[in-house]
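Participant: prediction below, plus the sequence it came from.
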Amino acid sequence: MVAADVRLSGALTALLAALPSLIEEMERTVPGEIDDPHCSRLIDLTDW
């Protein structure tokens, strides 16, 4: 399962289309501990 917090004013359609490839880019993965037990990886898309 993939969840994303996005701004409704942004390019939501483009993000949804690109999301499968974006989550596979390991350079976007944020290091550190994740406090959410349902989250296996945190990916920074703030600059996308």
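Facilitator: It's in.
Participant: C-alpha from now on. contacts and neighbour counts both.
Facilitator: Noted.
Participant: which strand or helix spans Ala14?
Facilitator: Assessed by DSSP states H and E, Ala14 sits inside helix 12-22.
Participant: list the buried residues in that helix.
Facilitator: Neighbour-count burial for helix 12-22 flags Leu22 (criterion: 16 or more other C-alpha atoms under 10 Å).
Participant: one more to weigh against that first structure:
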Amino acid sequence: MRLYMDSADDISGVIAADVRPGGALTALLAALPSLLGEEWRASEAVDDPHCRYLVDLTDW
């Protein structure tokens, strides 16, 4: 599942996060703000016109 997040404080644009819907999804949502800050997880979202960066959290 792909979650889209935007913040008025962040100038980098919309960030998308791919997550696996099941298991520890509640823990993942709680940790999401800090995980999005880890730049090594992000990549350019060249295949998605709705976001600027994509973070793959399917293995988290």
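Facilitator: Nice, thanks for sending it over. These numbers were taken from a predicted model, which means no experiment stands behind them.
Participant: what does the helix holding Ala14 of the first structure contact?
Facilitator: Residues from elsewhere that reach helix 12-22 of the first structure (C-alpha atoms under 8 Å, 6 or more residues apart in numbering): Val6, Arg28.
Participant: residues in the second structure aligned with that helix?
Facilitator: Using TM-score structural alignment, helix 12-22 of the first structure corresponds to residues 25-35 of the second structure.
Participant: how far out from the middle of the chain is the matching stretch?
Facilitator: In terms of C-alpha atoms, centre = their mean, to the nearest Å, the centre of stretch 25-35 of the second structure is set 10 Å apart from its chain centre.
Participant: measure the residue of the first structure positioned farthest from its centre to Leu15 of the first structure for me?
Facilitator: When distances are taken from the C-alpha mean of the first structure, Ser9 lies farthest, 16.8 Å away, according to C-alpha atoms, centre = their mean. Distance of Ser9 of the first structure to Leu15 of the first structure, computed by C-alpha to C-alpha, to the nearest Å: 12 Å.
Participant: the nearest residue to Leu36 of the second structure once chain neighbours are set aside: what's it in contact with?
Facilitator: Nearest non-adjacent residue to Leu36 of the second structure, counting by C-alpha to C-alpha, 6 or more residues apart in numbering: Val55, 7.1 Å away. For Val55 of the second structure, the contact set (C-alpha under 8 Å, 6+ apart) comprises Ile15, Ala16, Ala17, Asp18, Leu36, Arg41, Ala42, Ser43.
Participant: aligned partner of Val55 of the second structure in the first structure?
Facilitator: Checking TM-score structural alignment: Val55 of the second structure goes with Ile43.
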